[in-house]
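*Asks:* Sharing a model that was predicted from the sequence below.
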Amino acid sequence: MSTPVYSAHLGYMFTEYPLEERFAAAARAGFTHVEHPGPYALPAARVRELCAEHALTFVQMALPAGDPARGEKGLAALPGREEEFRASVSAGFDYAQAAGSHYVHVMSGVVADAAQRDTAWSTYTANLGIACEEAARRGMTLLVEPIGAATIANYFIDHPYTALRALEEIGAPNLKLLFDAFHATNAGVDANAFMAEHAARVAHVHIADHPGRHEPGTGAFDFTAFFSTLAQAGYRGAVGLEYIPAAETEAGLGWRRMFG
């Protein structure tokens, strides 16, 4: 089994440092790939400079997620917010291209009213289709990541099979799945079986141990089996480390020796 290429998630890892210093910290720790869902506090050109300076590939980021003070986690599925969503597409894609991001994650948003879910679905698919068209013009790939209720209450795309339904309904070749093994396990989905069947739909992977969402080796998830599944399925992307370090980030990186 070959060693996965790990991507340090700078929203969770190396948070002992200001954002601008996390790139150097990741490089010192041996990472060649990084990601961050919302790096907008730094100018995109600065992100590109930091990655070039430290020989890092900036793998993926997300579109602007809305108003954090209102608990917003994306705009794509929110009826009545279509103009804001389209503005976020333009701004997010401009930033991603300038920063050098390979993929852009489109967050669906929180829909608390169950009665609005049908309307939210039509809003979501229409918005996602528009974003795919714009991404295609720019040569970019969009990601959909299902995030379960245990992590974000009432998040609209809350299950891997809901995300697959969106991919199938839209049918855009540049729309792919960001598969998070932790979120899938939380939702009762067998991460190995899902990847074995649907790897062709997956462009990026996230991991964290379960339960706890800390480093591999702190919970019960079988990473040896999962990495073997990735290899057998022909997955060639990076594996994003979207976990919460149990202590300081560097102190918890010894787990990587378990897998080469």
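*Replies:* Arrived safely. Residues are numbered from 1 along each chain as shown.

*Asks:* going forward, measure contacts and count neighbours with C-alpha atoms only.
*Replies:* Noted.

*Asks:* Which SSE is immediately downstream of the top helix by length along the chain?
*Replies:* If you go by DSSP state H, the chain has its longest helix at helix 117-138. As assigned by DSSP states H and E, the chain's next helix or strand after helix 117-138 is strand 141-144.

*Asks:* check contacts around residue 48.
*Replies:* When the contact criterion is Cα atoms under 8 Å, 6 or more residues apart in numbering, the partners of residue 48 are 58, 98-100.

*Asks:* Nearest to residue 242, out of these: which one, please.
*Replies:* residue 58 (14.6 Å; Cα to Cα).

*Asks:* what's the neighbour count on residue 132?
*Replies:* As a burial measure, the neighbour count of residue 132 was computed by other Cα atoms under 10 Å and equals 24.

*Asks:* What of residue 164?
*Replies:* Around residue 164 there are 19 other residues, counting by other Cα under 10 Å.

*Asks:* Disregarding residues adjacent in the polypeptide, which is nearest to it?
*Replies:* Of all residues not flanking residue 164 in the chain, residue 177 sits nearest, at 7.6 Å (Cα to Cα, 6 or more residues apart in numbering).

*Asks:* Would you verify that the one you found is located in a strand?
*Replies:* Yes: judged by DSSP: H, G, I helix; E, B strand; the rest coil, residue 177 forms part of a strand.

*Asks:* Next, the buried residues of the longest helix of the chain.
*Replies:* Taking 16 or more other Cα atoms under 10 Å as the basis for neighbour counts, the residues of helix 117-138 that come out buried are 117, 120-121, 123-129, 131-132, 134-136.

*Asks:* let's bring in a second one:
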Amino acid sequence: MRHRLPYTINLSMLLTELPLVERPAAARRLGFDAVEFWWPFATAVPADAEVEAFVRSVRDAGVRLTGLNFFAGDLPGGDRGLVSWPARAAEFRDGVDVAVAIGERLGCRAFNALYGNRADGVAPAAQDETAVANLTLAAEAVARVGGVALLEPLSGAPAYPLRTAADAVAVIDRVAAAAGGPHPLLLADLYHLAVNGEDPAGMIAAHADRVGHVQIADAPGRGAPGTGRLDLDGALVALENAGYTGRVGLEYQPAGPSADSLDWLPRERRAADHVG
């Protein structure tokens, strides 16, 4: 590995053999000092006891929460976010309040907002208008705790309209123009972008200054780095050279036990204090 960017492990994709509240401690035992999650609850507004258990699991493990998705609906059922879903705007906004409260307690400063699929019977323009309003609210809410909202292109979801970095940046620019204040940054998942035909070098040259977070998996297959054909290290070097200093989220599907799927990453490179 030529790049020197620090990592964070996505515990909604890795270590899922364990109950959710046991994963942060397991990540710490594997040498990581930072973790990220998709929304870790089944509803936008979970019970207080669920929130407390989650917060306690991260604190007690001695890891930092570096990323959290806003509530995105029923992901196994095909939902891909509520940002552009007019009928569920109130639900999304309620979930933002919960996410910000968790972020304030755990020091999380990056919050991913999945845009949402195109909905039957709703004009795309109406969805996009809802998205601008919701992203403005979310960006302003997380800014109050020193955070940033993120917007992510996805693959594998035909009804999801953001497929390239340019698609997401166009929405980000709309929010910036409409609000004149805090606005989202790009979550560049190098797997999703590559599967959608995006050239990493071109994306970095055009949009590196808009990148707020990076996630990786190899392609094809969405497996660990080295299991596919992507030059992930080269892309990360290019991002680092372009000024990106954030973490790299490990968001891939392990083949077998999660711990074994981390063999490609030396233990001394798993925590930020070992980078340099």
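*Replies:* Nice, thanks for sending it over. Just so you know, these numbers come straight off a predicted model, no measurement behind them.

*Asks:* now the strands: where do they sit in the stretch 151-260 of structure 1?
*Replies:* 175-180, 202-207, 239-241 (DSSP state E, counting those that start in this stretch).

*Asks:* hang on, the earlier thing: give the equivalent position in structure 2 for the residue nearest to residue 164 of structure 1.
*Replies:* Aligning on TM-score structural alignment places residue 177 of structure 1 opposite residue 186 in structure 2.

*Asks:* which residues sit in contact with that match?
*Replies:* Neighbour list for residue 186 of structure 2: 150-152, 165, 168-169, 172, 210-213 [criterion: Cα under 8 Å, 6+ apart].

*Asks:* Kindly recompute the last result at 6 Å.
*Replies:* For residue 186 of structure 2, the contacting residues are 150-151, 210-212, by Cα atoms under 6 Å, 6 or more residues apart in numbering.

*Asks:* Now neighbour count and distance to residue 244 of structure 2 too, for those residues, in JSON lines please.
*Replies:* Below are the contacts of residue 186 of structure 2 laid out as JSON lines (neighbours: other Cα atoms under 10 Å; distance: Cα to Cα, whole Å):
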{"residue": "150", "neighbour count": "28", "distance to residue 244 of structure 2": "15"}
{"residue": "151", "neighbour count": "28", "distance to residue 244 of structure 2": "17"}
{"residue": "210", "neighbour count": "17", "distance to residue 244 of structure 2": "10"}
{"residue": "211", "neighbour count": "21", "distance to residue 244 of structure 2": "7"}
{"residue": "212", "neighbour count": "22", "distance to residue 244 of structure 2": "8"}
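
*Asks:* Which helix or strand contains the most centrally placed residue in structure 2?
*Replies:* Centrality entry for structure 2: nearest residue to the mean C-alpha point is residue 112, 4.9 Å, by Cα atoms, centre = their mean. Using DSSP H and E, residue 112 of structure 2 sits in strand 110-113.

*Asks:* Find me the equivalent region of that strand in structure 1.
*Replies:* Aligning strand 110-113 of structure 2 against structure 1 (TM-score structural alignment) gives residues 103-106.

*Asks:* And that stretch, how far out from the chain middle?
*Replies:* Distance of stretch 103-106 of structure 1 from its chain centroid, counting by Cα atoms, centre = their mean, to the nearest Å, is 7 Å.

*Asks:* Give me the residues contacting it.
*Replies:* Counting by Cα under 6 Å, 6+ apart, stretch 103-106 of structure 1 makes contact with 60-63, 141-144, all of which sit outside it.

*Asks:* buried set for stretch 224-244 of structure 1?
*Replies:* Using 16+ other Cα under 10 Å as the burial criterion, the residues of stretch 224-244 of structure 1 that qualify are 226-231, 233, 235, 237-244.

*Asks:* Pull the distance from it to the chain's centre.
*Replies:* When C-alpha coordinates are averaged (Cα atoms, centre = their mean), stretch 224-244 of structure 1 and its chain have centres 14 Å apart.

*Asks:* repeat for stretch 242-259 of structure 1
*Replies:* 19 Å.

*Asks:* What is the end-to-end distance of it?
*Replies:* End-to-end span of stretch 242-259 of structure 1 (Cα to Cα, to the nearest Å): 17 Å.

*Asks:* who touches that stretch?
*Replies:* Defining contact as Cα under 6 Å, 6+ apart, one finds that stretch 242-259 of structure 1 is touched by 9, 12-14, 206-208, 213-214.

*Asks:* Next, the buried residues of that stretch.
*Replies:* Buried residues in stretch 242-259 of structure 1, defined by neighbour count with 16+ other Cα under 10 Å: 242-245, 249, 252.

*Asks:* again with stretch 79-95 of structure 2
*Replies:* 79-86, 89, 91-93, 95.

*Asks:* which residues in structure 1 does that stretch match up with?
*Replies:* Under TM-score structural alignment, stretch 79-95 of structure 2 corresponds to residues 72-88 of structure 1.

*Asks:* what's that stretch in contact with?
*Replies:* 64-66, 107-109, 120, 123-124, 127.

*Asks:* at 7 Å instead, please
*Replies:* Under the contact criterion Cα atoms under 7 Å, 6 or more residues apart in numbering, stretch 72-88 of structure 1 has outside partners 63-66, 107-110, 120-121, 123-124, 127-128.

*Asks:* same deal with stretch 33-42 of structure 1?
*Replies:* Stretch 33-42 of structure 1 is contacted by residues 6-11, 56-62, 64 when judged by Cα under 7 Å, 6+ apart.

*Asks:* let's go with 8 Å and repeat that
*Replies:* 5-11, 20, 23, 26, 56-64, 105, 238, 240.

*Asks:* Going through those residues, which ones are buried?
*Replies:* By the neighbour-count criterion of 16+ other Cα under 10 Å, these include these buried positions: 6-11, 23, 26, 56-64, 105, 238, 240.
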